[in-house]
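A.B. asks: I would like the atomic coordinates for the input below:
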Amino acid sequence: MGFVGIHDATLEQSGFAEVTRPAGFGPLWKSYASHSGFARGYYHLCAPSDRWSIAIHDFTLEKDALLEFKLPEYLSITWYESISGEELTPYRKLRAKALWGFCSDQGGWRGLVHGGVPVRAIGIEVTPRMSTEYLEAEYEGQFENVRDAFLSVNDMHAFPEMRALLASLYPHPGDEGKSQLFYEGKVLEALGLLAERTRISRQKPRAGLSEEDARRIRSVVAYIDDHAARNLLVSDLARAACMSPTKFKESFRIETGLTLTAYVQRRRASMAESLLRQPDLTIAQVARAVGYTCAGRFSKVFQRETGMLPSEYRSELAHR
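C.D. replies: Below you'll find the predicted structure:
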């Protein structure tokens, strides 16, 4: 049966049933479909081994759903072409056009996935044992915690090698003959890319914040979350954190992993997703409500953050 056992309960819970494979998907693949109720679309899984699998998501939920799946322990790295939602344990905004690492930690996944927005993704999933054995063989003694290497891939755009590798796994007509050896080689190649990225990042000097500075930045972040639509000035936020503007900007980047501008834009886009669900509001009104006087500027930021223009996002909601 292979690795597919990890997903059996999840697929059944979500109303998916096995169907005929599309062109390009060879005998190593299983395809599942749901055309009514909870979700509409497909899920494809290549799981010939009990050590690894490749999963493709291509479906849309009918409505917002709080999902909770109990899963055995595994590690994954996934490219999300399209998605809208929030992972709750730990909390992080799920964004399109980004890579995400995940570790089930013998627990599972819990999050809110927004309906009407396609979930389109492709990723690899491996057991901790396979990851540990590979990394120990290739990088003896350099990786004590494999989990951290996967979780470090968090909303990452700047990993083009991994994105290209995952994209190459999607079957196309004529790919039916690709072997288990081919796919397993790609999984190992992905582990190698992840290991090299982690090894190189460790060699770079890393700045840290004092406990007091980190606490002050977190307080400012909480303020920004509640007031992102306002005209937030660096000078005011720095004063609130008892820092110079230069120190504040650098401390903010270290604590959040983002510049102040990027963080505010992300927060505004998240607010806009909720407002766009209200059909009585125009896109210009939504733009003003989240802090933009120019609807064109708002549209560019929203597209960068979600992968869709506001009009496209609203259209997806209307057709669900």
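
A.B. asks: contacts, neighbours, all on C-alpha from now
C.D. replies: OK.

A.B. asks: thought Val264 was touching Arg230?
C.D. replies: No - with contact defined as CA atoms under 8 Å, Val264 does not count as touching Arg230 (9.9 Å).

A.B. asks: please give me the structure for this one as well, since I'd like to look at both together:
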Amino acid sequence: MKVTLQERALIAAGFSRESSPEGFGPLWRSYRVRNERCQGWFHSLSLEDEPWSVSIHDFVIRDDFVMNFDSPRYLTVTWFRSIAGEEFSPYRKLRPNSIWGQSIGGGPWRGVAHGGIPVQSVSIEVTPEFSARFLDLEYEGEFRNVEKAFVSLGRNDEFPEMKALLSGLWPQPGDEGRSKLFYGGKVLEAMSLIVERTRREAPGSRRAASPADCERIHDVVCYIDDHCAADLRVPDLAAMACMSPTKFKSTFKLVTGMTVIGYVQSRRVSQAEQLMRRDDLTIGQIAHAVGYACAGRFSAVFKREVGMLPSEFRKSVVARRCQGGEPNR
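C.D. replies: Have a look, this model is predicted:
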């Protein structure tokens, strides 16, 4: 993969080539940006003769940044050390210390990264052709749908093996000698982890919802988006979808990849992130505005979703707006 999608986008955003920091060997290309909108680094390991690449993001943007990419098709798995934002179609919350899988290409990908919070991540990207060859060699026709396996990542954040693998790819002082063979081996290991994890899933977890059920769930999701601060009860939402509560909960998770409660909480937190950019509201007032009577409960949910307490989030946003600064490696 000669030039990764992220690399092209970031170059267009003002990043320029610079010498790599300590720990990054000669295989890496590093880019840096220092302006009023963004501060930090992007590192890419993309070799001319290899169908895979490794990317590291380490920057902070001042304001929310809408991502809207249309690219050649490839598969990617990412570990986010730090992030705040959302992916659209389907809506999914971007969370710190989480694993994310995507199939990029064949149409635009859209999302938003929230300003003031460092974007720090490690990604492996592979071509579909490489994936097909890997599966033919390692599994002899037993497993075919690796694209679906990638896309399912992010619906369950508990993937400690992948977190350990990807976090270990972030170079530290003394790692300059890591070779092409080292990184290629880690790419194959990541592929194996994804395939084996998917094969261990119960067959019933991979069934598909009917088009009619998908449409009903979509309507309920739109309702939740517009009324996320309200007292949303599963029986009422199930009635809107013309389903029993049991079927509604299982179908909702099948379609969205999230539980009903998890989805409502993610929407409330997203709304709270926007409100905390205002100086005229206390955190308690914001908690109440997004549907939490107890500020303590709101703080616990916010920290799980964003990776920091509401007070820390507000302090970070204010600091980034008042003065520049780069995220620490």
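
A.B. asks: just to revisit the earlier point, Val264 and Arg230 of structure 1: which is more packed in?
C.D. replies: Using other CA atoms under 10 Å as the criterion, Val264 of structure 1 and Arg230 rank with Val264 on top: 21 against 13.

A.B. asks: ok, now which ones touch that one?
C.D. replies: Shown in contact with Val264 of structure 1 (CA atoms under 8 Å, 6 or more residues apart in numbering): 224, 228.

A.B. asks: burial count for Arg206 of structure 1?
C.D. replies: When neighbours are counted by other CA under 10 Å, Arg206 of structure 1 registers 8.

A.B. asks: repeat for Phe59 of structure 2
C.D. replies: Using other CA under 10 Å, Phe59 of structure 2 has 24 neighbouring residues.

A.B. asks: what about it, distance to Thr4 of structure 2?
C.D. replies: As defined by CA to CA, to the nearest Å, Phe59 of structure 2 lies at a distance of 17 Å from Thr4 of structure 2.

A.B. asks: do the same with Lys148 of structure 2
C.D. replies: Distance, Lys148 of structure 2 to Thr4 of structure 2, by CA to CA: 21 Å.

A.B. asks: compare the two (neighbour count), which wins?
C.D. replies: Between Lys148 of structure 2 and Thr4, counted using other CA under 10 Å, the more crowded position is Thr4 (19 against 15).

A.B. asks: can I assume the more buried one is in contact with Trp52?
C.D. replies: No - checked against CA under 8 Å, the pair Thr4 of structure 2 and Trp52 is beyond contact range at 9.4 Å.

A.B. asks: shared neighbours of these two, anything?
C.D. replies: Both Thr4 of structure 2 and Trp52 are in contact with Ser46, where contact means CA under 8 Å, 6+ apart.

A.B. asks: quick one: the helices in the stretch 101-250 of structure 1, in order.
C.D. replies: Applying DSSP state H, counting those that start in this stretch to the stretch 101-250 of structure 1 gives helices spanning 128-138, 146-151, 160-168, 180-203, 211-227, 234-240, 245-256.

A.B. asks: now do the buried residues in the longest one.
C.D. replies: In this case it means helix 180-203 of structure 1. For helix 180-203 of structure 1, the neighbour count (16 or more other CA atoms under 10 Å) marks 183-184, 186-188, 190-195, 198 as buried.

A.B. asks: next, the angle helix 160-168 makes with that helix.
C.D. replies: Calculated by axes from the mean of the first three to the mean of the last three CA atoms, to 10 degrees, helix 180-203 of structure 1 forms an angle of 160 degrees with helix 160-168.

A.B. asks: what of the last one?
C.D. replies: Orientation of helix 245-256 of structure 1 against helix 160-168 (the same axes, to 10 degrees) gives an angle of 40 degrees.

A.B. asks: the helix or strand hosting Arg266 of structure 1 against structure 2, how far on average?
C.D. replies: Assigned by DSSP states H and E, Arg266 of structure 1 belongs to helix 260-275. By mean CA distance after the TM-score superposition for structure 1, the fitted helix 260-275 of structure 1 averages 1.4 Å away from its aligned residues in structure 2.

A.B. asks: mind checking what helix or strand follows that helix in sequence?
C.D. replies: Using DSSP H and E, the helix or strand that follows helix 260-275 of structure 1 in sequence is helix 283-289.

A.B. asks: who's in contact with the equivalent of Trp170 of structure 2 over in structure 1?
C.D. replies: The alignment partner of Trp170 of structure 2 in structure 1, by TM-score structural alignment, is Tyr170. Tyr170 of structure 1 makes contact with 56, 122, according to CA under 8 Å, 6+ apart.

A.B. asks: any idea how far Tyr170 of structure 1 lies from Gly123 of structure 1?
C.D. replies: Separation of Tyr170 of structure 1 from Gly123 of structure 1 (CA to CA): 10 Å.

A.B. asks: please identify every residue contacting each of the two.
C.D. replies: Common neighbours of Tyr170 of structure 1 and Gly123 (CA under 8 Å, 6+ apart) are Ile56.

A.B. asks: can you confirm Asp58 of structure 1 is in a helix?
C.D. replies: No - according to DSSP: H, G, I helix; E, B strand; the rest coil, Asp58 of structure 1 belongs to no helix; its state is strand.

A.B. asks: and whichever residue in structure 2 pairs up with it, how many neighbours?
C.D. replies: Residue pairing (TM-score structural alignment): Asp58 of structure 1 is matched to Asp58 of structure 2. Using other CA under 10 Å, the number of residues around Asp58 of structure 2 comes to 21.

A.B. asks: quick check: closest non-adjacent residue to Asp58 of structure 2.
C.D. replies: Gln120 (4.5 Å; CA to CA, 6 or more residues apart in numbering).

A.B. asks: my guess is the one you found contacts Phe59. True?
C.D. replies: Yes - assessed by CA under 8 Å, Gln120 of structure 2 is found in contact with Phe59 at 6.7 Å.

A.B. asks: doesn't Leu45 make contact with Phe3 of structure 1?
C.D. replies: No - Phe3 of structure 1 sits out of contact with Leu45 when judged by CA under 8 Å, with a separation of 9.2 Å.

A.B. asks: good, wrapping up.
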